[in-house]
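In: Structure for the following, please:
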Amino acid sequence: MNIPEWLKPGIYGAVIGAVGLAVVGFSWGGWMTAGEANKLAMTQAHDSAIAALVPVCLDNSRTDIDRIAKLSSIREMSNYKRRDAVIEAGWATIPGTDTPNRDLAQACMDALKIDG
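Out: Got it, this is the predicted structure:
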């Protein structure tokens, strides 16, 4: 195929412009691939689900008979053991499940103002 000489600069400009537009769009324009969008959506859904379950954890702690003793024991522990203590207290176990949720335990600690 014979391309006229006067058309070559336009084709080169279009190709370079398209590459430049893609670079700018993906790095500064907020564009993302389907995989990145899916990962972002999954993260947001997980965070929303944990936020929705925090009242369950708070209710579990409020209805616990040994609440005061458990809270004081949790506060006396070192920071890295507190989440495990909330899990062992049973507050981070969602009714109807057998296993506790570590992220829910962390969110519950934040809501109870245990951390820090």
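In: drop to CA atoms for contacts and neighbour counts, all remaining ones
Out: Fine.
In: For stretch 107-116, buried residues please.
Out: Residues of stretch 107-116 classed as buried by neighbour count (16 or more other Cα atoms under 10 Å): 107-109, 114-115.
In: Kindly report the same for stretch 66-73.
Out: Those would be 70-71, for stretch 66-73 by 16+ other Cα under 10 Å.
In: Check what contacts that stretch and list those residues.
Out: Defining contact as Cα atoms under 8 Å, 6 or more residues apart in numbering, one finds that stretch 66-73 is touched by 61, 89, 114.
In: where do the helices sit along the protein?
Out: Here the chain has its helices, by DSSP state H, at 8-27, 34-62, 67-76, 79-89, 102-112.
In: out of those, nearest to Gly96?
Out: helix 34-62 (11.9 Å; Cα to Cα).
In: What's the separation between Val19 and Ser72?
Out: 60 Å (Cα to Cα, to the nearest Å).
In: Return the residues in contact with the residue sitting nearest the centre point of the chain.
Out: Compute the mean C-alpha point of the chain, and by Cα atoms, centre = their mean the closest residue is Thr43, 4.3 Å away. Contact partners of Thr43, counting by Cα under 8 Å, 6+ apart, are absent.
In: structure for this one too, so we can compare:
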Amino acid sequence: MSITTRWNDYRPTKGGLVWTAVGASVLTMVVGFTWAGWVTGGSAQAMADQASQDAREQLVASLCVENFIADANAANNLVALKKESAYQQDDFIEDGGWNTVTALDKQVSGASDICADQLIAMESLPARTVTPDSSADEMPATDS
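Out: As a prediction, the model looks like this:
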């Protein structure tokens, strides 16, 4: 008897069909969660929360670096920062107030570490360019 004849003569039972469907469903879920990148709602929320926190830290750290560079004593502060031990550099940044954002109620944890790491990585400070405020050039209108 050939395989095609056996295939054509095969009549599955209801139980066989049910177990085949269950097995296919389980196999689909295993493949989906292990290789296809599926996640549960809780995992997705945790990943979104972590991404949000990382973005806040990066934003505040960028502002911190800008504030540090804009400081009149930036060169001396950079030398002092590099002399601090690694675990005290974030305290140096916080004490200097460069990571403070007035619109936020509290400081973003982790931003000081990122700011200090970015500043330590600098060979030298970038040149500061001061652009005049265009509103200062305008003369106020007077009634004559």
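In: my guess is Val101 of structure 2 meets Leu59, correct?
Out: No. Val101 of structure 2 is not in contact with Leu59 according to Cα atoms under 8 Å; the separation is 10.4 Å.
In: before we move on, the earlier item: just give me the closest of the contacts of stretch 66-73 of structure 1 to Gly35 of structure 1.
Out: Ile114 (36.5 Å).
In: Nearest residue to the closest one in space, please, no chain neighbours.
Out: Arg75 (6.2 Å; Cα to Cα, 6 or more residues apart in numbering).
In: how about the one you found, what's its partner in structure 2?
Out: Taking TM-score structural alignment, the alignment pairs Arg75 of structure 1 with Lys82 from structure 2.
In: Could you check how many residues crowd around its match?
Out: Around Lys82 of structure 2 there are 15 other residues, counting by other Cα atoms under 10 Å.
In: Now do it against Phe33 of structure 2, distance only.
Out: 46 Å.
In: Likewise for Tyr87 of structure 2?
Out: From Tyr87 of structure 2 to Phe33 of structure 2 the distance is 39 Å (Cα to Cα).
In: Which residue of the two possesses the greater neighbour count?
Out: Shown here are Tyr87 of structure 2 and Phe33; by other Cα under 10 Å, Phe33 has more neighbours (12 against 9).
In: Map that one onto structure 1.
Out: Looks like Phe33 of structure 2 aligns to Phe26 there (TM-score structural alignment).
In: Report the contact partners of that match.
Out: Counted by Cα under 8 Å, 6+ apart, Phe26 of structure 1 has contacts Met32.
In: where's it relative to Thr97 of structure 1, distance?
Out: For Phe26 of structure 1, the distance to Thr97 of structure 1 - Cα to Cα - is 41 Å.
In: Likewise for Ala18 of structure 1?
Out: 52 Å.
In: the more surrounded of the two?
Out: Each of Ala18 of structure 1 and Thr97 has its neighbours counted (other Cα under 10 Å); Ala18 has more, 12 against 8.
In: Would you check how far apart that one and Met32 of structure 1 are?
Out: From Ala18 of structure 1 over to Met32 of structure 1 (counting by Cα to Cα), the distance is 16 Å.
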